[in-house]
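[1] sequence first, predicted coordinates after that:
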Amino acid sequence: MTSQNIASAIEELKALLGDRLSTGSSILEMHSHDEAYSTPVMPDAVAFPETTEEVSEVVKICARHKCPVVPYGIGTSLEGHVIPVAGGVSVDTSRMNKVLEIHDSDLDAVVEPGVTRTQLNEELRATGLMFTVDPGADATLGGMAATRASGTNSVRYGTMRENVLALEVVLPNGQIIETGSRARKSSAGYDLTHLFVGSEGTLGIITKLTVRLFGQPETISAATCAFDTIENAVNAVIMAIQIGLPLARVELLDDMQMKGMNIYNPDMPMAETPHLFLEFHGSEAGVAEQVEMFRSISEDSGGSDFKWATKTEDRNRLWKARHNAYYAGKSLRKGAEGVVTDCCVPISALAECIARTKEEIAESGLIAPIVGHVGDGNFHLLILVEPGNEDEMKRANALAAKVNHLALELGGTVTGEHGVGLGKRKYMQAEHGGAYALMATLKKAVDPDNIMNPGKVVTLN
């Protein structure tokens, strides 16, 4: 691909989209990065299609000129997924934001990719249903499917992998295909829906999704609980899961993260020791039973200082504080930037993985609070670095690498929910072995000219 190819594509796109193709500097800058601590790269233009057919025409034009295409949702990804490293056109799906169908009897909804999880749940409020995948950020469902997002509810309700039933996708040649159906199971051929879920825009652009819904629980109770060690907190969760206690949410925050929480949320003071944030869903009697069972389990593991929240406003306050953990962590070092990484291990290995991670943090000399979706073995590290400090950045990257290799050593994965993007690509061979070459074969078969989000997930020669 050459700059002339890209320029020719942009001229055709202007004729197609008019003022919905932007080359303004502020728009280009917004689409040059996501939430990752990565070097921004400007696209050459940003397209704002409003229909699947327009997405198809945009991709056909770019394919003819071998112009790179980078799908863009809302920019909340954490591994540089949307950075247009080869230039080209960012395709922003934010104007494709309609909830098309709600099938309350079948517990599913059909949406365009620019619909956010908050928007969908607002539209579902009167139906008594809810969409459960909650990565913290108010991300678009298209982006959440592309990155196989999960979050705080995954321990009970599953990730995007379990909650996407069907997709409409524009392939790299502009062809529109549909995968899956609204049926809850199928044995009809290859599972193409889940090939695209997690493909990070490298195989096509998602233009429609059918997602699972769940009934809103009759009763919800949330709580925080303090522990003297991370190992005791994790052991309490393992025991709860092994006896089948249906935890809706269970989040681990280490002692350093709790220091940040107290700085950022001075009206919610808590002991600066490892904590679990929990939520229970069900009938009034069922939730009461779950609460008492977990209280007994946690007390046997040294849990204390229980604080319960049953009122909606109290629960919202609690989970808002959890969702703002990134900013709370950054408050530990004024002016610092955060290098974020995540990994996931079998839950039986989680306590060991976190303990060894904290040893690596101490050796690095950096501040790095930990937050974990402890119910499914996933945790996040926020490594704080001084902007422009090359030595600290080098140590931060070395720390992230050690944590990722530790996860592999313990039978896990280098990313539980952030995805690969640019940041995790260097670990893919170590994690997947020969299967990584198969991913490249699939990429080349679907996108032979490597125009779809090039440089992400796999590298083509």
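    Everything's here; your move. Numbers count the residues shown, from 1 in each chain.
[2] CA atoms for contacts and neighbours, from now on please.
    OK.
[3] ok, residues contacting the strand or helix carrying Ser221?
    Assigned by DSSP states H and E, Ser221 falls within strand 219-226. The contact list for strand 219-226, computed with CA atoms under 8 Å, 6 or more residues apart in numbering, reads 271, 273-284, 287, 303-310, 315.
[4] and stretch 3-19, by the same measure?
    By CA under 8 Å, 6+ apart, stretch 3-19 touches 20-21, 44-45, 47-49, 58, 61-62, 65-68, 88.
[5] below is an additional structure, to be compared with the one above:
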Amino acid sequence: MVKHADLPRNDTGIETALGVLKQRFGERLQTGQAIREQHGHTTTWIENQPPDAVVFPASTQEVSDIVTVCAQHDVPVIPFGTGTSLEGHVNAPAGGVCIDVSRMDRVVEVNQGDLDCRVQPGVTREALNTHLRDQGLFFPIDPGANASLGGMAATNASGTNAVRYGTMKDNVLAVEAVMADGRIIRTGTRARKSSAGYDLTRLLVGSEGTLCVITEITLQLQGIPEAISAASCSFASVDAACQTVMSVIQYGLPVARIELLDETTVKAVNAYSKLSLPETPLLLLEFHGTEASVAEQADIFGALSKEHGGIGYRATATTEERNRLWQARHDAYWAMLQYRPGAQGIATDVCVPISRLADCVGEAQAKAADLSLVAPILGHAGDGNFHVSLLVDMENSEELDRAADYVSWLNDLAISMDGTCTGEHGIGQGKRPYLVKELGEATLVMSAIKLALDPQNIMNPGKVLQ
């Protein structure tokens, strides 16, 4: 378990603020130990640091009321969506008030003709796509977990469709947000293009709750494709699979998804999802478009993969088989845990330029073997992003030390390759030591922005910046 030092607590301010908020919110303010620990929950190896209370607002004005009270008494504010983040984003190292936006779960409007919508932050991506299905629309960002859209905006989530549809920052047109003093602002409109001043939308998207609480998001949507086809192709080595990915990107083939699974991940997925995929490195793909264009994309990929020794290439347009393949991909985390029963999965991610992907993955595999770590690898190979899920016996302190050394080494490796210490997990607490290594003096600019917008440092303190 990685421990982070607690920040100084303002016990008097917290007690006073909770008294005011209890009068205002009644039973919607909870202080029970279990619910506080749930909201300090982290799905990685960072210690749980629970808040002093959890409040469940139902509107933007109520969020503003909470933040205003906390600002008046110098009390930390920690936004919470569904708790699926991986780097300690929702911990409360200085205590304070967790704002759980799960009850703000309304799709405010859908503008079918303009392909956009407005949603409250507690709406999950699956709920939104269920709401949109009858209108022939969908929201493409798919981080795997059924995350809240507010949390996805706050962490600039991406996922399996990013190679074609981009990340959250590419699909958020505007946000409504409550700032550190309780003010409510809106950063943009539904227009697809604007030169109106600073790009505040992109500043707040990815700010991880350190600048504001996002209370509404205007999202760009896509039309559901006429045809969708999935494919799988096995390779003799990770290098061959990565070389194929490079060829696909350089060719300009508009794949919607291209996922890399190493041999350990394939073995785990086969056992968990009852599949019979060849237990060698694998690419899973999806093509979107018309019937003709999807067939053409599948044929071109087949030819490109053959040049790099691809075997067992298979494309399918049947919904049942396609869903089975992608459900197995989304269940990969649980499959990995089953692969080593009793172990905890410690997930880390990096992202490098496509031309360095093969080198980075290859070195990551070799380093894991050298340290005798079980380290399945899977990734959104189309944008150079991959994840290593270390399967670690948390009772073995020596193994934990090796895992910590590995995570540090991998982040440094990615940065040395002109990459980033995080492709989509965000910084939170877990990646914070590597941010200065990656950005250098630019972190001073980030600190200046933080100081200007949150001079009391009450917005999710202890995250992103020192």
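    Okay, I see it. Given the structure is predicted, the values throughout are model-derived calculations rather than measurements.
[6] next, the TM-score between them, please.
    Scored against TM-score structural alignment, normalised by the length of structure 1, the superposed chains reach a TM-score of 0.98; 458 aligned residues with a CA RMSD of 0.8 Å.
[7] that older thread, drop anything exposed from the contacts of strand 219-226 of structure 1.
    Among the contacts of strand 219-226 of structure 1, those classed as buried by 16 or more other CA atoms under 10 Å are 273-282, 287, 303-304, 308-309, 315.
[8] farthest pair in these?
    Greatest spatial distance among these (CA to CA): Thr273 and Gly282, at 29.4 Å.
[9] ok so, going back, keep only those of the contacts of stretch 3-19 of structure 1 that are in helices.
    Counted as lying in helices by DSSP state H, out of the contacts of stretch 3-19 of structure 1, are Val58, Ile61, Cys62.
[10] for Pro225 of structure 2, see how far away the aligned residue in structure 2 for the last one is.
    Same thing as Cys62 of structure 1. In structure 2, Cys62 of structure 1 lines up with Cys70, judged by TM-score structural alignment. Distance from Cys70 of structure 2 to Pro225 of structure 2, counting by CA to CA, to the nearest Å: 46 Å.
[11] who has more neighbours out of those two?
    Cys70 (27 against 15; other CA atoms under 10 Å).
[12] the nearest residue to that one once chain neighbours are set aside: what secondary structure?
    Counting by CA to CA, 6 or more residues apart in numbering, Cys70 of structure 2 lies nearest to Ala17, which is 6.2 Å off, once chain neighbours are set aside. Following DSSP: H, G, I helix; E, B strand; the rest coil, the label given to Ala17 of structure 2 is helix.
[13] run a quick neighbour tally on Ala17 of structure 2.
    22.
[14] what's the match for it in structure 1?
    Structural correspondence for Ala17 of structure 2 with respect to structure 1 (TM-score structural alignment): Ala9.
[15] can you tell me which residues contact Asn156 of structure 2?
    Thr167, Met168, Lys169, Val205, Gly206, Glu424, Gly426 are the contacts of Asn156 of structure 2 under CA under 8 Å, 6+ apart.
[16] give me that answer again for 10 Å
    Residues in contact with Asn156 of structure 2 (CA atoms under 10 Å, 6 or more residues apart in numbering) are 149-150, 167-172, 202, 204-208, 423-426.
[17] helix, strand, or coil at it?
    Asn156 of structure 2 is classified as coil under three-state DSSP.
[18] give me the aligned partner of it over in structure 1.
    Asn156 of structure 2 maps onto Arg148 in structure 1, by TM-score structural alignment.
[19] mind telling me what element the residue lying closest to its match once chain neighbours are set aside is part of?
    Leaving aside its chain neighbours, Arg148 of structure 1 sits nearest to Gly198 (4.4 Å; criterion: CA to CA, 6+ apart). Assigned by DSSP H and E, Gly198 of structure 1 belongs to neither a helix nor a strand.
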